Every structure is written in C-alpha cells, then in structure tokens.
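In: Everything below, folded, please.
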Amino acid sequence: MTRPTVAVLFGGRSSEHGVSCVTAGGVLGAIDRERWNVVAIGITPDGQWTVASDDASAWGIVDGAMPVVGTSGETVLPPFGASSSEWRVVGADGAVRSLGTIDVVFPLLHGPWGEDGTLQGLLELVDVRYVGSGVLASAMGMDKQFMKIAFRDAGLPVTPDVVVTAHRGVEEQREDIVALGLPVFVKPARAGSSMGISKVTSWDQLEAAVAHAQEHDPKVLIEAAVVGREIETAVLETATVLLTSPPGEIVTQGDHAFYDFEAKYLDADGAALLCPTSLEPAVAELVADVAARAFRAVDGAGLARVDVFVTQDGSVVVNEINTMPGFTPSSMYPRMWAAAGVEYPELVQTMLEVALARPVGLR
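Out: The predicted structure follows:
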C-alpha cells in the first residue's frame, strides 16, 4: 500500500517561533518513516512558507539559543482550492515544481498566526486534514478572555480577572483591578509559553507589567493569583474515546517565582514534573473530569493540555487549555502519557491516524 504523506508545519510569526521549531524536532524524530512519508514545511518569522529540513536534530536548542526557520529560497504554496490536493514549490527563479499530495498536516505552530485558528481556517478552506482542534476551539484556546467565557458557561471554576484593551485601559478599570487583590498575574491574552507574564506584588508594578505583556499582545489579562498546586493533565482523543493522562504537578525550583519561559525551556533545573502526584485519588479523579469537561467546553479535538490549580481544600480551578501544547520528548504532555505507559511515537501515530480518518468539512 502507498504510504500517506504528512506535512509537519512549524515556525511561524509569533514570539513562540523557536518553541514551535523545538516541538517540530520532537515530532519529526518520532514519526515512523516506514509508515509515513514526511515533508517538513517551515514558516519563517516574517511569514514565508518554505521547504525545511526533516532531520530532527536540526531543530534543537543549542547553547541556550532557540532554532529559527530560515528561507531555503523556495516558497511552499498550499492547494489553490478544495478541488486539488497538490502542494507546490516556487523556486527563487520562479520555476514551479510539485511537492505532491499531502494527506494530513501536523500543525505545530504555537501562538498567534498558527495555533489560534488562522492556520486551521486555511486548511479547512482547501479541504486538508490536520491534527488537532478546529477553528473555533483553536481560537478560544488562544484567547484567554473567550476561553474563560466558555469555561464559565460550562460551569467550570476559573480565576477572577480583568481584561485590558485599547478601549478599556488600566485607569478606567483600576477599581476592578485592585478588587482582585495582590498578588496578580499580568499576561498577554493571546500568547503562550509563559511569554510576557509578570507577577505583580505591589500596585506600583502594574503599569510596567502591562507594558511588558503588551509587547506580545495589545490585549492583556490581569488575573487574581490562586494559592494552590499547579497541576497539568494531558488529553488525547482517539477514534473511539477521550482519554486523560495521570495528572502531573509542576514544581518550580531555583530563582523562578513562577513557571516562566526560562524555567520551561532554558533552565534544565528550573522546574520538576511530579508524575504520579501525591494527590488524593478523589482529587485526581476530579482533575481528570475537569480536564475532559474543559476540552469539551471549547469543542477541542485530537489533543490538549489542561492546566489547573488544586487548592488546599481540594477544589480545582481551571487556569487554561492549550490546544497545541509543547510536544518535545521532554515536554510535560508526552511525559505525563509516558507515566501511563504510552510512549512518544505511539502518541504521534495515534494523532495522525485520528486526523487522517476525520472527515473534512463541517462535522
């Protein structure tokens, strides 16, 4: 039988470009090349789609530097319409060659212009199957304001917050912000990987924290801090059932006041994942139930990581859902599944099979 072709798509225009590249390295190294033809497509920081190396070792962190997609001199063009499944490459000289048919795309972009429903919309327009959530779930998963609206509507507990926009700034909402109490976390509403987040312990730090978040997104979320344990759960949708992993607990170490970008990606000793956790069985079961409900609340598909806080009295408060979580072999998502006996290549294979079998169009 002819092997299906998967396009691993990564990089992108967001501030999480490098994280996306590292994630792609993990996936490229895990795909079974005897079962899949693999095409690597990178998106440069300025948005050019280009042919990239499918060698996993090309996309690692070297001496603390994140990898970057550079132009190959060739531009990749997706199909022009739903009636064609052929992808093309335009060379530097303008010559066009066929890249062949892509059966399924594994979109590994993080942040805006990729994880937020924009890429998913493009693929929907041309009837290309892809791994992960669709347009609406991806958009809500990226925008913390509307994510929390969906969670509240589903009856899930979330942290109190105030949204700062160009139309409603800090001064107009200062009374509501102060009512949150200290400390608060200030974060970009549409960014991930803990970029642009500050912990504010004094109100004279607020303006600087908002300005820092706005370097990543003009819309900013100010959230009340939750005193509790930071717990993550990996969600995996198979062809027949929705699965949740054993919960994992994030414990920051060293000089990190919270689970920031450096602790996640650059400091090998910045955080520890405890999996299994010491949660009481009833609390662990509640965490799993909340994770599944959060996934359904945004109409997720394929995979997600749900982050919650467990307070001292055993209550669970949802922090956020990541519809395309970091997916390197050392990332929390595959490590939690490894604790359940599901290894990285098996995860990748399941996701590709589910995406390939999923119909295109409305469903």
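In: can we go C-alpha only for contacts and neighbour counts from here?
Out: Noted.
In: distance of residue 179 from residue 100?
Out: 57 Å (Cα to Cα, to the nearest Å).
In: cool, residue 201 as well?
Out: 55 Å.
In: just checking, residue 256 touches residue 263?
Out: Yes: the pair residue 256 and residue 263 qualifies as a contact (Cα atoms under 8 Å) at a distance of 6.8 Å.
In: Buried residues, stretch 285-298. List them.
Out: 286-288, 290-298 (16 or more other Cα atoms under 10 Å).
In: Kindly present those as JSON lines, with separate columns for distance to residue 361 and secondary structure.
Out: Listed next are the buried residues of stretch 285-298 as JSON lines, based on distance: Cα to Cα, whole Å; DSSP: H, G, I helix; E, B strand; the rest coil:
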{"residue": "286", "distance to residue 361": "34", "secondary structure": "helix"}
{"residue": "287", "distance to residue 361": "33", "secondary structure": "helix"}
{"residue": "288", "distance to residue 361": "30", "secondary structure": "helix"}
{"residue": "290", "distance to residue 361": "29", "secondary structure": "helix"}
{"residue": "291", "distance to residue 361": "27", "secondary structure": "helix"}
{"residue": "292", "distance to residue 361": "24", "secondary structure": "helix"}
{"residue": "293", "distance to residue 361": "24", "secondary structure": "helix"}
{"residue": "294", "distance to residue 361": "24", "secondary structure": "helix"}
{"residue": "295", "distance to residue 361": "21", "secondary structure": "helix"}
{"residue": "296", "distance to residue 361": "19", "secondary structure": "helix"}
{"residue": "297", "distance to residue 361": "21", "secondary structure": "helix"}
{"residue": "298", "distance to residue 361": "18", "secondary structure": "coil"}
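In: Another for comparison:
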Amino acid sequence: MSSETSSQSPKPRVAVVFGGRSSEHAISVVTAGAVLRAIDRTRYDVLPIGITTDGRWALTADDPERMAISERRLPSVEQIAEPGAGGVLLPVDPGRHDVVYAEPGSVPKDLGDVDVVFPLLHGPYGEDGTLQGLLELSGVPYVGAGVLSSAIGMDKEYMKRVFASFGLPVGPYTVIRPREWERDPAAARKRIVDFAADHGWPLFVKPARAGSSMGISRIEDLAGLEDAIEEARRHDPKIIVESLLRGREIECGVLEFEDGPRASVPAEIPAVSSHDFYDFEAKYIDSAEGVVPAPLTEEQTARVRELAVRAFDAASCEGLVRADFFLLENGEFVINEINTMPGFTPISMFPRMWQASGVDYPELIDRLIRAALRRSTGLR
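Out: Okay, the predicted model is just below:
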C-alpha cells in the first residue's frame, strides 16, 4: 500500500508482528492467526509482518487459516511468507512511523504509515523488551507492556524479586547464572542439591527466560538433575530451580481499561494424568482444558483477582497480563509468574477468562489496540 492510499484511509493501521527467534516461534504464529482472524477490518487496516527464526522480517499472507495448528504440527513464518518477500524493516529513526519493504538489493518501497504495532512474539527477542525498545526508539505505539515490565515478565528470577519486594507471596527458588555454571559447575550442582535438602523433591528445573513450558523438567531425585540442567540450558544459559508447590493451579487475566487495570474471573488448570505437569504438550497439542470460571469460594476469587492486579502494578505492566498462581493446601495463594503477552490461540486461557468475564474475543483485541493508541511512547 502506498503512502497516498494509506493517507486516504481513516482507519488506524495495525502492524501485527509475530514469529521471532525464540523457541516459542510457532506458538507466536498460531497466536497471530487467531488475532488476525478476530481484528475488525471495518475499524482497522492490518499489515501482517513475520520474523523468521534467524531474525529476518518478512511480509506474510493475511491468511489466518494457514497459521493454525494442523495435524499436530505447528506453522512457521517461512510457510506463510508472501512469495518473493525479501524483508521488512521497521524504522529506527525517531519520529518516523512508516514501514518500508525491500527486495534484496532493491530500493525500499513505502508501505505507508503504521499507527500501532501489535507485537505477538513470545519469549526472548520480542516479549522481553527488545522489540519494545525498538518501537520506543522509533516512536511507534504498541500493544502491551513496556521495556522494563516486559523484561521483568520474561526473567523468572527478577520477576520473583520484584514481587517479593512488593509483598506478593512467592515460592522457594534458586538460580544458576551463566558465569556461575561456567566457573564452577560442581558448586552450582551442590547448591541445587542443598536446595532440595531444604525444600524436598521433586524439583522443577527451568530456563529462566522462556515460556510455553519450553525446556522445563520435573525431577524426582538427583539422578535426573544432569539431563534437566542440560535441557534447560539448551533454551537459556541461566536456569531457575523451584520446589514443588502442592496445590491447585489458578490463572487470572488482567486487562487495562480506561479507568485502570481490572481482573477477569479466574480459571483452574486441572491435573493432566498423562503429564507430570502442565507442559508444552498438554497446553498446545493435547489441548488440556482449563475450568472457567475456577471453582473457588467468593473470598478466594476476590483474593486471587486482587493479587493479579497487584502483580500487574508491581511490574509496571500495561495492556494485559496473565497471572499464574498456586492455591496451596493451607488456603494461601502463591504467585508463580506473569505473562505479559499470553497466548491468544483458540484454546488459550487469557481470552477464555475474559470471555467468561463479559469481554468477547473481538472486543478484547479492540480494547488492547485502543489502549495502545491512547498511550504515547517514551517515559510515562
């Protein structure tokens, strides 16, 4: 689309950016397909932009059906790229809001202004503040959390540190940073063993900066530790080790309204007998169904909604958050983590919780875009 054509359109132009370099690339593509299907084209012009696993930006087909999970296989940006698309470059000059497209070796062609970006990247190199920083530098408004809150939401260690400093209840954990492991792996292993002695088995060994349950292992004893560390470090050189919290898994969505953030009705993730925990297969392949709304008392529902909004505020979030909790056997809630860009697949919990709260899928997408358009970039 040319600048002239774009200027004649009264509708805001939304660049939907998805894919990316993280291990959650395919889930991001599926999420984008669902969002593209739901965006009201009578209110918005849409420009789908995919980022490949090696970091190339590509114009993609505006075809949500090609972006869905099919035959237990997940799609990639390459599979839906427009034929001949060589790359898309977001501007890095402050004050410019246009997107340009260029074939390799050719002069860029102007695709027109972009009023707002809907970043649907999951994991590092997109959900962690990196893309948000680029957009801030360019002065382009975008949906969701800013640079700092995106970084906090991606790093499980610092997320827990922030929550604890704001008085939110967190579970026991220990962290092995890259330099610690490289300098003295034996000492790092011993720290994990000492942690298990204090808090008991089983343990969960996780990449500190990943999502969609990628790279997580549940280990019952010392015999599984080496493989678990190797698997976690395959996704992130920094790992976090958490103790088992015995209780029910409860989730709650937070959405930014004109008068501030509000919490949805909560949901419960039931135990899946064929899985050790709510892992990637259970979430996306076997389609484990959460219970919405969660069967909680009025007091429990009010408490988890309060904690979800407090977590949103503690991490200085904007737009949306999915907050994940454990309801312990003693009746207390412990926050496990937040997700600043939760999945929007048809089976994802965030849209289901808001559907049960009276905000259907198209309205949810519209609210997020309008909230982004109301905000300015820069310090706020």
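In: From the buried residues of stretch 285-298 of structure 1, pick the one nearest residue 169 of structure 1.
Out: Ranked by distance to residue 169 of structure 1 (Cα to Cα), those are led by residue 298 at 27.5 Å.
In: Excluding chain neighbours, what is closest to that closest one?
Out: residue 137 (5.0 Å; Cα to Cα, 6 or more residues apart in numbering).
In: what does residue 176 of structure 1 give?
Out: residue 162 (7.1 Å).
In: picking that back up, and residue 256 and residue 263 of structure 1? Which one has more around it.
Out: Shown here are residue 256 of structure 1 and residue 263; by other Cα atoms under 10 Å, residue 263 has more neighbours (21 against 14).
In: What's the more buried one aligned with over in structure 2?
Out: Aligned counterpart of residue 263 of structure 1 in structure 2: residue 282 (TM-score structural alignment).
In: Relative to residue 290 of structure 2, how far out is that match?
Out: For residue 282 of structure 2, the distance to residue 290 of structure 2 - Cα to Cα - is 11 Å.
In: Residue 198 of structure 2 too?
Out: 32 Å.
In: Report how many residues lie close to residue 265 of structure 1.
Out: Residue 265 of structure 1, neighbours per other Cα under 10 Å, totals 19.
In: again with residue 155 of structure 1
Out: Residues near residue 155 of structure 1, counting by other Cα under 10 Å: 12.
In: What is the equivalent residue in structure 2 for it?
Out: That one, residue 155 of structure 1, aligns with residue 167 by TM-score structural alignment.
In: next one: residue 222 of structure 1
Out: In structure 2, residue 222 of structure 1 lands on residue 241 (TM-score structural alignment).
In: Same check on residue 58 of structure 1?
Out: Match for residue 58 of structure 1 (TM-score structural alignment): residue 66.
In: Name the nearest residue to its match, sequence neighbours excluded.
Out: residue 80 (6.7 Å).
In: matching residues in structure 2 for the helix or strand where residue 122 of structure 1 lies?
Out: Using DSSP states H and E, residue 122 of structure 1 falls within helix 118-125. The aligned range for helix 118-125 of structure 1 in structure 2 is 130-137, by TM-score structural alignment.
In: Trace stretch 338-346 of structure 1 over to structure 2 and give me the residue numbers.
Out: Going by TM-score structural alignment, stretch 338-346 of structure 1 lines up with residues 355-363 of structure 2.
In: For burial, what's the neighbour tally of residue 190 of structure 2?
Out: Neighbour tally, residue 190 of structure 2, other Cα under 10 Å: 11.
In: Quick check: which element contains it?
Out: helix 185-199.
In: Figure out how far the next helix or strand after that helix is from the centre of its chain.
Out: Scanning forward in sequence from helix 185-199 of structure 2 by DSSP H and E, the next helix or strand is strand 203-207. Taking Cα atoms, centre = their mean, to the nearest Å, the mean C-alpha location of strand 203-207 of structure 2 is offset from the chain mean by 19 Å.
In: Please apply the same query to stretch 344-358 of structure 1.
Out: Here the centre of stretch 344-358 of structure 1 is set off from its chain's centre by 17 Å, with Cα atoms, centre = their mean.
In: now the helices: where do they sit in the stretch 51-200 of structure 1?
Out: 118-125, 135-142, 144-153, 174-179 (DSSP state H, counting those that start in this stretch).
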